[in-house]
Structure formats: structure tokens, C-alpha cells
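Colleague: Sequence plus predicted model, see below.
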Amino acid sequence: MSLKSNVDPVELTAALVRCPSVTPADAGALDILHELLSDAGFACAWADRGGIRNLFARWGSQGNTRSFGFNGHTDVVPIGDEAAWTMPPFRAEIKDGIMYGRGTTDMKSGVAAFAAAAIDYVQNTPPDGSVVITITGDEEGESIDGTLALLEYMEQNNERMDVCLVGEPTCPNTMGEMIKIGRRGSMTVKFRVIGKQGHSAYPHRANNPLPAMMRLMDRLASRELDAGTKHFDPSTLAVVTVDTGNPATNVIPAECSAAVNIRFNDEHSGASLSAWIKEEVEAIRTGFGVQVETHVKISGESFITPPGDLSAMVSRAVQEVTGVTPELSTTGGTSDARFMKSHCPVVEFGLVGQSMHQVDEHVSVEHIVQLKEVYTRILQDYFA
């Protein structure tokens, strides 16, 4: 693929969508970007780890006084039932100004837009500073060997970003309406309650784990974690599964399992919530005489990039291009911004995300063009 100056972000989005890069497969998507960025004068390197491909690219000299960074991913979620799609999921067909395909929204269009903006900007107006691009193939998966591997590569090779923009889709309904300046933390806790199996007609000879599990789930789900904070909505806890695997109605099972997912704001940490859950588990264990095993996975801590120069700069660019004044928000799930925030100040701005992960995922061609223009204006403002 030979795209040079004046890179068409729509054409580049289509080329990336045609790579069936269902996580953790790459399917050639990062090779397209590697060639494109290398041809434009970016110093490119692979930061692969654990079988995951990750691309680092820098325009400008290492150690420049100013460095603006973009971050994104090219891996996508599975397509589900292909028969349910009315448009082929990996053909990037355009109909009535809409491009269809897995990854069109989340987030190959975002990657295409910032790659195109960066290439055109550095070739047309070489800045006094560096532009850094990091793209992973492990955002939709375990996220262990993706952006974390890129950050490790940067630390080992004395590379840096002074600020970073993640190109995830951030707008709920209208292009330009929302910038993410933080994210809630996320953790999942799995429970296994072990009692004693027995006949349901003789419950005194058994120790039913189900009442213990139901009491535990009720105690966890009934607690109001907080009322929200200055920049965050209230934290939430959802019971996502309860399983016994018991088809018999005359048998008290020996054990059962369950899981909860917690999305938490800056009033909590993974450690403080883990400590609370440990107390609740201990109360159930002693009260019901059962064994309780727990497994905690903290996907990310909550974080906030306080409103300031970075968010103001992005807001100006969004308003100039779209005519919409964006809201600064911390809503939604997790993204790789949770890793970038440990390196430098980070915000997120991208397309309307209504169709992401859905059948017939799609994006407005006009919005892709607008997004490239937003990113271009941000670079112009940053290096002015």
C-alpha cells in the first residue's frame, strides 16, 4: 500500500478493516501502518511481547523538547454470528456515506485519522518537536502485552510523550460531544463457596452453599459504594453470574460460584475495595460455616487528568471542526488510557461509538474526515 502525503483517512480505514485482526491476530494491519509511517520519515520499531504485535513510531529527534503522542489499537472483537451481518464484516463497503465492518468504529478509523493527520502535518509543517505514535494489537484482549509492552519499550529506549491523545470512540450520539479526561477503575471478583452435598429431604445432613452465596451477593450488591465525586458518577457493583451446575432438584450441591464486576471512581482503589470484600467474605464464612475462595482481578485504577491546557486544546479543535462544544467526561468502560496516564497526561477523543462491538458496526465517512481535521488542528495548536 503506497499512501504518501495528503493521506486519505477513509482509504486507510478501509485498508485496515480489510485485515481480519480479531484479537490477538494482527492479520497485516500493523504492517500497513509500519510501511506508511516509515515512508513518511517516522522511525518505527516493533515492541512485540507474548505473541502480540505492537508498533512504536516517532517523527523527530529523540529527546526533543516537546513530544505529542497518539495511542490506539488495531485488534477487534469477534464478529459473532456472521449470518446476522447485512454487510460483510471485513470488506469495508460504503453505502450512503456509511462504511460497514468490524473495527470501523472501534477503532481503526481513529488510528487511520491520527496516522493520516500526523503524516500530513510533519511533512507539510515540520514541527519543532516530536510526534510519537503507539499502536497495539492487544486492547480488546487481556491487555497484558499491548500498551504496557509499548510503555516498557519506551522506558528501556528513553522514548517519551509529554502528552497523549487516545483515539478511542468517545461520543455517545453526536460527533464532537464528548472528550474523556479520565476513566473509572474496573475490577472483577470471582467467588467459590464450598459446603457439603446432601439429599434435599435431609438438609440437616448437608451444608448448602447457596444461601451463603445469595447472602454474600445481596450484601455486596445492596451497599451504596458512594454518591459520586467531583468528576465521576457513583461507583457501581453488578452481580454478573451465579452458577451451581446442579440439574437435580433433590440434591443439595456441594459448591457454587459467582462473580461481580465493580466500576469505581476516585473515592476508592482496587486495594480498598478488595479489603472490603475480604471482610464481607469472612462474615459469610463464619456465619454459614462454609469455605469461600475468592479471585480478584483489577483491570485498572480510576484516574483523572484535571481540566487544563490539554483538554482545553482538544476542546478548541473539536469545536472549530464540528461546531460542537464537547463535554469533559469520565463515563464509560476502560481503555488503554489507564496505562498511558502513568507515563504522561492523557485525554481521549474519537468518533461516535454507538455501533462498536455490534453486528453491522459502522462509521460515517464524513466523521472520519472530520476526525483527521480535529487531530491536525490539535497538532498545529500544540506546536504553535
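Modeller: In hand now; what should we look at? Numbers count the residues shown, from 1 in each chain.
Colleague: alpha carbons only for contacts and neighbour counts from here, please
Modeller: Noted.
Colleague: which residues are contacting stretch 359-376?
Modeller: 9-10, 79-80, 84-87, 89, 97-105, 109-110, 113-114, 116-118, 121, 175, 317-318, 321-322, 350-352, 355-356 (Cα atoms under 8 Å, 6 or more residues apart in numbering).
Colleague: try it against this one:
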Amino acid sequence: MTLDPVQLTADLIRCPSVTPVEGGALVLLERVLSAAGFACTRVDRNGTPNLFARWGAKGAKTFGFNGHTDVVPVGDAAAWTQEPFSGAVIEGVLWGRGATDMKSGVAAFVAAAVDFVTTTPPEGAIILTITGDEEGPGKDGALALLDWMKAEGEAMSVCLVGEPTCPETLGDMMKIGRRGSMTFYLEVEGVQGHSAYPHRAKNPLHALVELLGRMTAEPLDRGTEHFEPSTLQITTIDCGNPANNVIPAKARATVNIRFNDAHSSAKIEDWARGLIAEIEAETGTRVSLCTEVSGESFLTPPGDFVELVSRAVVSETGVVPVLSTSGGTSDARFVKDHCPVLEFGLVGKTMHQVDERIEVAQITRLKAIYARCLRDFFA
């Protein structure tokens, strides 16, 4: 009797695990994995639920899977065709929040791992790290698991993250890296005054506009071998001023940067502070900068692990995956400090949308891909 990944996905969807609520999802997985001989440990931190599961001896050659069971809010529940946590299967399509991102991916690798150790126990180990904080701040999810693993002497040789990676067809893309992500929170302090007498004031908006203009005047780079050009986007400008005849005292802006492996977050911050110093000297305003880094860029270069996963995808789908570093961030940005990491999963067209759904045939095929990865890794 094999473990059905479609049924497991549906059961997980019925657990309303909106970040950071566990919702019963990790309890369900712990029960399934423990029954298959996995040693399971809850590694909760600061109210964030996480699950570590290992089959096989510590210290052995180890294949790791990583995923998350937390989901984003449903939005307007009345706008859904099916109830958001129904896990309904209708005409070959599974509906519900998390159907794509990424309870299906977790169910597929859990089912593949359970079947593999049950029918063909490998000479080695399998580790599953499943978090409840990927859609949230991310500080107490994968990081908590990796901190615990380091303290306990647990290690993965390689890790495959089951995030949805394919744009159009199952198999058409896998992620071998990700851009870094950082945000600048800027505040410019000037001198408030009457708009008819600007010589008696120092307009922080003028200084801010000039600063933002210099930040966006030239691209950060032209791209690298495996990465598209870095991007810098102004996401908000505000001064909270309701009057049309008052020069405000302060102005604020937020800038989000997605950067490739030509940069580090520290290098980009140094560049920004150089521009800030110029603006302060020219305008007499004061500029404060607060920086938040979500993750550095990383790359798992093409090699044995990339080829192993690519072969499995081609064997099960007939599609050759594009090796990509596009998209946002994932927990791979933390795992890359532990071991080589790749991402491969379903077609992600409906993730985070109303009426999130996925074809059940994709889930079954994804399990087959993960199972082949395990067979080839331990062969």
C-alpha cells in the first residue's frame, strides 16, 4: 500500500494553517511519518511550529527535503468557487489554500520518502524539515530548524526544496539559486516652512526626490552568468502632509532591491550611504537609513546534484528543465548555508490567488520525480 500524495494534500489543506497557526498540519505529518519509522521532533521557536523528521542513522549520506505547511490568508472567502479549506477534488483538480504553495509539494516528498524507506530501505538517511513560517517573517522557521540541527549534529548532504517552480508545464523550470532581497527605509529631515517662502525652509521632499533619482539613474548591473540584472524599485513615498501651502519637515520612502551575485547587501548599502552623504552635503537635510535584509543571493552551480534532479525530471516528464534563479525568496536562502540546495515543484500559476488549485495528476507525477531522485541518489 503506497501513500497517496493527493489524499495527503487534501488532508493538509483541511488544516487551516495560516501563518503562524499550525492548524493541525504538522500534527498530521508527524503521525504519518512516525508510523513509517521516521524519528520526529517538533522544533517550535517563539510560537512558530516546525517539524524535523529523520529516517536512518545520523551521520550517514543524507538526502534532505524542505517545505512549509503555512499558507497565506484566503482573502475574500466569498469570492472562492470552493471553500478555501475544503480540499475538494473536482474533475481532476484539487482546490484550496495551499494546493499549489505548497502543501502539495510537502505531501509529494513525504509520500515519496515514506514509500522509499518502506519498500527499498536505503544505506543512508532521509531528513525532512518542514516549517510553519515560510510565508511570514521567516526568522523562526527554517532558521530555527537549522540552528537546532547544528546543535544536535544533524546534517543533510543535499536538500531539495519543494516550492512551486514551474511557470507553465510541470518540469519546465528548476531553481538553482535566488536573488538576494533587501529593503531601504529612508527618512529625510528638513525644515518646515511656508511654500511661498522656500528660502526659509529646507524641503525634505526635494532632497528625497533627488536621492531617489540618483538611485534609479543607472541599473545596478547588467546581469551575470546565471542571474538577470538586479532591480531597484521605489515602493512608497510619503510625507503625511495634508496642506498645499506647507513645506513638510520630514519625508519618507521605501525602496526594495532584488540583487544578483555581483553584489552583497553590505556592498549595496555602502553605495546607498555614499549617495546619502552627497545629498546631505548639497541640501543641508539629514537622511536616516534603516536596512532590512531578507537574504543574500546564492547559486548552486551546475554539477552532480543539479544533474541528478534534472535527470529525474526529464525521466518522469519528458521535459528538460530550465536552470533558473528568477523569482522571489524562499527558505532555500537559509538552507544554502547548510548544504547544496535546489528547488523543484509544481506549476505555480494560482499560488496566493483566490481559487488556488492544482491538477491532481501533477501531484502524483511530482511524487514520482522525488522518488526517482531518492533512488538515483542512493543507487
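Modeller: Received, thanks. None of these values were measured; they are calculated from a predicted model.
Colleague: Out of the contacts of stretch 359-376 of the first structure, which sit inside helices?
Modeller: Cross-referencing those against helices under DSSP state H gives 9-10, 109-110, 113-114, 116-118, 121, 317-318, 321-322.
Colleague: Neighbour count added to the residues you listed, as CSV?
Modeller: Shown next, in CSV, are these (neighbours: other Cα atoms under 10 Å):
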residue, neighbour count
P9, 25
V10, 23
S109, 35
G110, 31
A113, 29
F114, 27
A116, 28
A117, 26
A118, 27
Y121, 20
A317, 23
V318, 28
V321, 16
T322, 18
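Colleague: Disregarding residues adjacent in the polypeptide, which is nearest to L51 of the second structure?
Modeller: Nearest non-adjacent residue to L51 of the second structure, counting by Cα to Cα, 6 or more residues apart in numbering: R42, 4.7 Å away.
Colleague: Map the one you found onto the first structure.
Modeller: With the correspondence set by TM-score structural alignment, R42 of the second structure lines up against W46 in the first structure.
Colleague: Surely that match and H34 touch.
Modeller: No: assessed by Cα atoms under 8 Å, W46 of the first structure is found out of contact with H34, at 9.1 Å.
Colleague: Neighbour count: these two, which is higher?
Modeller: Regarding W46 of the first structure and H34, a neighbour count based on other Cα atoms under 10 Å identifies H34 as having more, with 20 against 16.
Colleague: For burial, what's the neighbour tally of the aligned residue in the first structure for I247 of the second structure?
Modeller: For I247 of the second structure, the aligned residue in the first structure is I252 (criterion: TM-score structural alignment). If you count neighbours by other Cα under 10 Å, I252 of the first structure ends up with 24.
Colleague: what kind of secondary structure is the spatially most central residue of the second structure in?
Modeller: In the second structure, the C-alpha nearest the mean C-alpha coordinate belongs to S330, at 1.8 Å (Cα atoms, centre = their mean). State at S330 of the second structure, reduced to three classes by DSSP: H, G, I helix; E, B strand; the rest coil: coil.
Colleague: The first structure: which residue goes with that one?
Modeller: By TM-score structural alignment, S330 of the second structure lines up with S335.
Colleague: re the thing from before, show me the residues around the residue nearest to L51 of the second structure that make contact.
Modeller: Contacts of R42 of the second structure (Cα under 8 Å, 6+ apart): 49-52.
Colleague: Over in the first structure, see which of the residues you listed survive.
Modeller: Of the contacts of R42 of the second structure, the ones still in contact in the first structure (both residues aligned by TM-score structural alignment, their matches' Cα atoms under 8 Å) are 49-52.
Colleague: Would you format those as a markdown table with secondary structure, distance to R372 of the second structure and neighbour count included?
Modeller: Output for these, formatted as a markdown table (DSSP: H, G, I helix; E, B strand; the rest coil; distance: Cα to Cα, whole Å; neighbours: other Cα atoms under 10 Å):
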| residue | secondary structure | distance to R372 of the second structure | neighbour count |
| --- | --- | --- | --- |
| P49 | coil | 30 | 26 |
| N50 | strand | 26 | 24 |
| L51 | strand | 24 | 22 |
| F52 | strand | 22 | 23 |
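Colleague: all strands for the stretch 251-384 of the first structure, in order.
Modeller: For the stretch 251-384 of the first structure, applying DSSP state E, counting those that start in this stretch gives strands covering 251-252, 255-264, 291-300, 303-304, 327-329, 346-348, 362-364.
Colleague: just those: most buried one?
Modeller: Of those, the one with the most neighbours on average (mean count of other Cα atoms under 10 Å) is strand 346-348, at a mean of 28.
Colleague: Now do that one: which range of the second structure does it align onto?
Modeller: Going by TM-score structural alignment: strand 346-348 of the first structure matches residues 341-343.
Colleague: And for stretch 112-130 of the first structure?
Modeller: Using TM-score structural alignment, stretch 112-130 of the first structure corresponds to residues 107-125 of the second structure.
Colleague: Check stretch 7-17 of the first structure too.
Modeller: Going by TM-score structural alignment: stretch 7-17 of the first structure matches residues 3-13.
Colleague: contact partners of that stretch?
Modeller: Contacts of stretch 3-13 of the second structure (Cα under 8 Å, 6+ apart): 25, 28, 69, 85-88, 94, 96-99, 103-104, 106-108, 110-112, 114-115, 360, 363-364, 367.
Colleague: Please tell me I have it right and the match of I247 of the second structure contacts G198.
Modeller: Yes: using Cα under 8 Å, I252 of the first structure is in contact with G198, at 5.1 Å.
Colleague: For stretch 156-168 of the second structure, which outside residues touch it?
Modeller: Residues outside stretch 156-168 of the second structure that contact it (Cα under 8 Å, 6+ apart) are 61-67, 100-102, 105-106, 109, 127, 172-175, 305, 330-332, 335, 338-349.
Colleague: in that stretch, what counts as buried?
Modeller: Neighbour counts over stretch 156-168 of the second structure (16 or more other Cα atoms under 10 Å) mark 156-166 as buried.
Colleague: Give the aligned range of that stretch in the first structure.
Modeller: Mapping stretch 156-168 of the second structure onto the first structure (TM-score structural alignment) gives residues 161-173.
Colleague: got the end-to-end distance for the matching stretch?
Modeller: Counting by Cα to Cα, to the nearest Å, you get 31 Å between the two ends of stretch 161-173 of the first structure.
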